[in-house]
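Peer 1: my questions concern the predicted model and sequence given below.
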Amino acid sequence: MELLGSLVAFGILGGAIGFLFALAMYYVLSKEDVGNERMIEIWKAIREGSSAYMKRQTKTILPFSAVMSVIVFVAVYLGYKARLLGAYPQFEEEVLKESALVGISVFLGSLSSVIAAFFSMDASTRANVRAAAGAIKSSQRALRNSVLGGAVLGLSVPSLSLLFISTIYLAYSAFFGASIQSPITLRFVLDSMAGFAFGASLSALFAQLGGGIYTKAADIGADLVGKLEASIPEDDPRNPAVIADQVGDNVGDCAGRGADIFESVTAETIGAMMIGWATYYILSNAGLPIEYSSKFMFLPLLVSIVGIAAAIPGILTIIMQKKYKDPIEPMRNGVIVSSIISLILLPLLYKYELPDIWLNLYIASIVGIATGIVMVLVTNYYTGLKSKSVIEIAESSKSGPALTFLSGLSVGMKSTIIPIVTISIAILASFYALYAAPLPEVLQNSVGGVNLSRFIYGIYGSATATMAMITLAGIIMTLDGSGPIADNAGGIAEMSGLSEEVRERLEPLDALGNVTKALTKGYAMGSAALAALLLFQAFVQDYVARDPSVLYATTSGISISLAGFANALMNFLSGLVVTKPVILISILIGAMLPYYFTSMGLRAVTRAAYMMVEEVRRQFKERPGILEGKEKPDYYRAVDISTQYAIKNMIGPSLSMIVTPLVLGILFGGQAVGALVVGATASSIVLGIMMMWGGAAWDNSKKYVEAGNLGGKGSPVHEATVVGDTVGDPLKDTVGPSLHILIKLLNTISLVFIPLYMLYILQALFP
């Protein structure tokens, strides 16, 4: 218990220190000037609209999560009762404890994700007006205030995740009386924690999808009627949808992304700990010291601390750099500093904790960090303001919006090649980094010609790469959060009538914000792809560990048979073959799910945008004084439309993604669920990259024209690119980012409901 407690206590300490730094950034930001009365009036409208939406969203998410918690408790208990308690009735108390804790964990995970989203939204709505006021003094002050707001997000979200995970681990360990001498009690703890990851993913999907629907409905309504029909500039105060558009930046790009990153870090950390349990279990059976083998399970917590420690100097580098030609320079320098610090601290950590395999772990970590950097660079290659792809779309727009659409679609499809190859290489390289580690071959079984022990070590290598990649989450989240803050600042400056000089200082930051948002989405999708393998293997190993055939009774309780575990794992993996009709069908259903989810998401945006367009048209028609600047638009009616449709339409797509694997698992068993997850993961990664990068390319082709190229603003080419941007916006900001959450949601669902999948109702017909 001493080692378990001390290692996890480091996680609590690291999370607390990171959160204190976030609060320090928050305090420094709060002392900045908020500008004149008109700026404050607009800021309050944006802040009130954001808060109102978040409160309504929370009133939907938390009751839904509470109901889901009860369903999970009942489902897990009934699954165990049907397949386990008949053979091991003495297991009743542990089953009740685990079932209850899994259910409670779902609600706690959802609540924690909501807290992360609220904190992110609050920081962004405090920073936006301060960034605008900072621009009155200098462009550097505006950048500083934007980054301070982004830093609150970047530090608080991973810190809260680490703090919550470490705390519930200690609490659950005490509840079960867990010990590193008892693998099965540690398994109870980790199985219960899977509910926390599921709750966080569920809440994040609601937040990202709902926020995305909100922001894109407002954005499309503002653009189609304001820019194209009324020919008024972006962020013009005469546009009734302009406040809703600004609110959307906060609830979609900040609050939604905060919940997204929280669930990413949470699910990947818990998944890595579950993978570490299998390594700990087989090594402890090989006679290695328990204190040594258990470190594999707790190492992900220590890696998370490295990520927080690396983010702080990177953020300070951005804030303190005062001289630069382009605002991308300090941001690039911040990422470089954080990456270097991660690469320095990780080998020191590995050499201290696991000295005999530190180099293998470090190689896997280098692969993970390199993958994150490559994903960022490739994103810029395809979507950067001066990239060939963006200019190609703009040139195509000379012939009208049809070719704008086709060329953007082509860019999106083409942009999948390098990321998929990069992810594939990363998976192989990280797998073989630990496959070759000097660890004993405890199990004599083999899968695909690979020794089963080495297979498990290799999977731990992929988990290590994933954890190393998310050490960059803090600095990447900082860049991502600063984007919508700068965008909001530009809107506040425009609406409050600040001078042309001030607005010109904010324009490069607005353009940079679009770049950073695209870059972080590329990073997030790469992280999700690596996490998918990690979580899938966690599901496989957890399913096998819960199989009644691997358990046996002892005088002190229930234990796990090493030989039984190895045989069950072999049987499960050997059954995942496409020659079995059920497996092939499950893969196809899984591949279909992201398309169905995308369809429902786009339909929701379309409906909400239609109502927004009609509302803006109605106000212009019934109150002509608005366009003349004599009347004030009814901003709150537009805000209410976006809120209403976002809340209404975020549940259906999410619910369908929960029900499908449940039904499939109950009917066809765990292997079918595993196949469904594989199909959905492959489909989501490719579709998500295509939509996010295609959408970003459409967006920047519009900005390329607005910069004065090909006729500039108001030209036919500009109108064509506005149409392309309108199509691309919901792809890159609503459904695209939601897909990498969907990947992890499906994986965490598969983990939580394992006892239910063991029912396998149609096993007699489809063995």
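Peer 2: Yep, that arrived.

Peer 1: all contacts plus neighbour counts: C-alpha atoms, from now on.
Peer 2: OK.

Peer 1: helices of the stretch 501-650 of the chain, start to end?
Peer 2: 562-574, 581-622, 635-649 (DSSP state H, counting those that start in this stretch).

Peer 1: okay, now the one to match up with it:
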Amino acid sequence: MNAFMFEIISIVIAFIAFIFAGWLYKWVEKQPSSNAKIAQVGGLIRQGAKTFLNKEYRVLARFAGVAAVLILVFLPSPIWKGEYMQNILMALSYIAGTVFSAIAGKIGIQIATIANIKAAEAAKNGIKPSFMAGFRGGAVMGMAVVGSSLLGVSAVFMITGDTTALLGFSFGASSLALFAKAGGGIFTKTADISADLVGKVELGIPEDDPRNPAVIADNVGDNVGDVAGMGADLFDSNVASMAAALVMAGALDALSGAAINVSMVFCYAAIGLLASIIGVAMAKIGKHGSPTRALNSSTYVTTAIYGVLTAAATYLFDFSWRIWGACIVGLLVGVIIGIASDYFTDDTKKPVHYVARASKSGPAFTVLSGISYGLLSVLPAMIGIAVAALAAYKLCEPMGDGYAMFGISMAAVGMLSIVGMIISNDAYGPIVDNARGLAEMGNLGDKVLDITDELDSAGNTVKAVTKGFAIAAAGLTVIALLGAFMSEVNTAAAELGVEGLVGFDIINPMVFFGLLIGAAIPAVFSAMLMLGVDRNAQRMVGEIHRQFDTIPGLKVGDPNAVPEYDKCIEIATNGAIKELIPAGLMAIIATLGVGFIGGVQAIGGFLTGNIVSGLLLALFMSNSGGLWDNAKKYVESGHEGGKGSDAHKSAVVGDTVGDPFKDTAGPSINTQITVVSLVSSLLSTLFLTMSLF
């Protein structure tokens, strides 16, 4: 079989994923729902999510339009040099990346705002039907995102035959993901923090009490941040890992005159999607089963299926067992990092219990203990990424020049091979979180609330695991993109007859200059996003106070007193749109500044610093945020004094601090790292020829 056949097979499996997603969508849609109040509130959530997404996409379309024109003029080389067809292909690939990413987010919102209603009502019949409605709703997103990424990469490569065009496609996906994740994160945490501070802390009313004017905005935020945003994020990671692997595979195949490495990338990626389809189809839970165990066992089943199928393909098509080994190392390390994240965030484990106990002494101790455990949680994941990169490098090093870095890229492909299942688990979280809110607003009773609380707790735990997985995968992907950057520089250097890159010496002042600036960017980027949440939340808290003070009977629960939910949705939407662009632009402008001042050596240092600092901050913020959230839920379930106690108030404060950590800044950093890596690769020729030093 040649590479073309594997590309065709990849496209066929992508369409199978779309057909399966369509079946799951119809299954969820057919589940019974009859509660008028839930239907009304669900409609408000769906409308709010659509309104935000439409506004956000209009702003991002303008950004993408400007970026596409700049790419057309300057990339891969200035258009006036005569190779205008390459520039056109690059610009079209970029636009395709943004469109595919946007469609994935739109599909996620569409199903999530149906599945939340179905999961809430299904809880009346027990945990099993409610879990299945939530999980299969999330699986629609999983199948759509991975199917789109595999179809997009295969189609762009088939049409252009150019790996640099793939970097353009990946940059389109990454740039949209960066702003979608940042905008969705600012929206969701603005509403969540405001609702919690005024509702729970000041007034002592339940989390999803319909009296709270911010409660609908909070539920909308779960969808635009955790469904559309995370979907775009993992779409971007999956595309970037394949693009980096194919850039290096193409360079290696050009030297050997065969297409074995390109074939292997497509084969392994297609098998990953197939394994996820099988894993989702096999997922189940007993009548009194544990949702956390059901979600985790689905991941382990998918992992095992992938390992067996790729081993069979390696044997059948005579691929390299060393590269298969690198791929499996990445996959296993991804699972191990997930388990480490689970230990620090699961409400059955000691760290959560300790933070809940510390909350009895006041919010300062909640924050201090949460930060400490968050910092501790970084070590296992960083060791995992380091071991995966080193093992993949050493496994493939004996194969010859270029294969060591290609091994790292294949470890990233391996880690992201089961991303269809990972997204399914991740999207399940906000769906059941919404279902819990709908159950409370629809007065479905304590039994239903207990079931949805259990599902929501599992969703929080799994969300922490999937965020850790996504960050680790981004870590390996950007190390592979560093290899892709070197590959692009060396190709351009050979054409220009100048010296290429063999590595980056940190004693070199140019490399060190880039290293220090690159290390600072994730911290500044995080601060800008969290300050955006801070400013926006303060505006919303003022609006909630205004409504409680001016709408007669609202505070005491008069049935005729209806909050102005749309005002809070409007504040969250406008604030998020205003705040989402500056942080992303700052990261891109800093990359351009370092590249045009210090050249490719400085960019090597910049990317290295950005990767290390970004991974550390992203893991710390995601895990500490998940820890605070589950410590609050642990107290609310009756431990350490239960609801209304001093420990509960302290735990809510900790959760409020953790919200922008885990849902705004933390998961956005890995997209920021990917974006600057892709900008560096795309502009490598310009940095090589037009730097100040």
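Peer 2: Okay, I see it. As the structure is a prediction and not an experimental result, all values here were calculated from the model.

Peer 1: about what we covered before: hey, which of the helices of the stretch 501-650 of structure 1 is tucked in deepest?
Peer 2: Looking across the helices of the stretch 501-650 of structure 1 with neighbours counted as mean count of other C-alpha atoms under 10 Å, the highest average goes to helix 635-649: a mean of 22.

Peer 1: trace it over to structure 2 and give me the residue numbers.
Peer 2: Helix 635-649 of structure 1 lines up with residues 565-579 of structure 2 when matched by TM-score structural alignment.

Peer 1: hang on, the earlier thing: distance to residue 171 of structure 1 added to the helices of the stretch 501-650 of structure 1, as TSV?
Peer 2: Formatted as TSV, the helices of the stretch 501-650 of structure 1 follow (distance: least, C-alpha to C-alpha, whole Å):
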stretch	distance to residue 171 of structure 1
helix 562-574	28
helix 581-622	36
helix 635-649	34
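
Peer 1: figure out which of those helices is closest to residue 132 of structure 1.
Peer 2: With C-alpha to C-alpha as the measure, helix 635-649 is the member of those nearest residue 132 of structure 1 (20.7 Å).

Peer 1: got the angle for the closest one vs helix 581-622?
Peer 2: 160 degrees (axes from the mean of the first three to the mean of the last three C-alpha atoms, to 10 degrees).

Peer 1: average offset between helix 635-649 of structure 1 and structure 2?
Peer 2: Once fitted to structure 2, helix 635-649 of structure 1 is off its aligned match by 0.5 Å on average (mean C-alpha distance after the TM-score superposition for structure 1).

Peer 1: C-terminal to that helix, what's the next element?
Peer 2: Toward the C-terminus, helix 635-649 of structure 1 is succeeded by helix 651-668 as the next helix or strand (DSSP states H and E).

Peer 1: what stretch of structure 2 does the helix or strand following that following helix fall on?
Peer 2: As assigned by DSSP H and E, the chain's next helix or strand after helix 651-668 of structure 1 is helix 670-706. Mapped onto structure 2 using TM-score structural alignment, helix 670-706 of structure 1 spans residues 600-636.

Peer 1: quick one, what contacts the residue lying farthest from the centre of structure 2?
Peer 2: In structure 2, counting by C-alpha atoms, centre = their mean, residue 552 sits farthest out from the average C-alpha position, at 42.3 Å. Going by C-alpha atoms under 8 Å, 6 or more residues apart in numbering, residue 552 of structure 2 touches residue 561.

Peer 1: if I look at it, how far off is residue 211 of structure 2?
Peer 2: As judged by C-alpha to C-alpha, to the nearest Å, residue 552 of structure 2 and residue 211 of structure 2 stand 12 Å apart.
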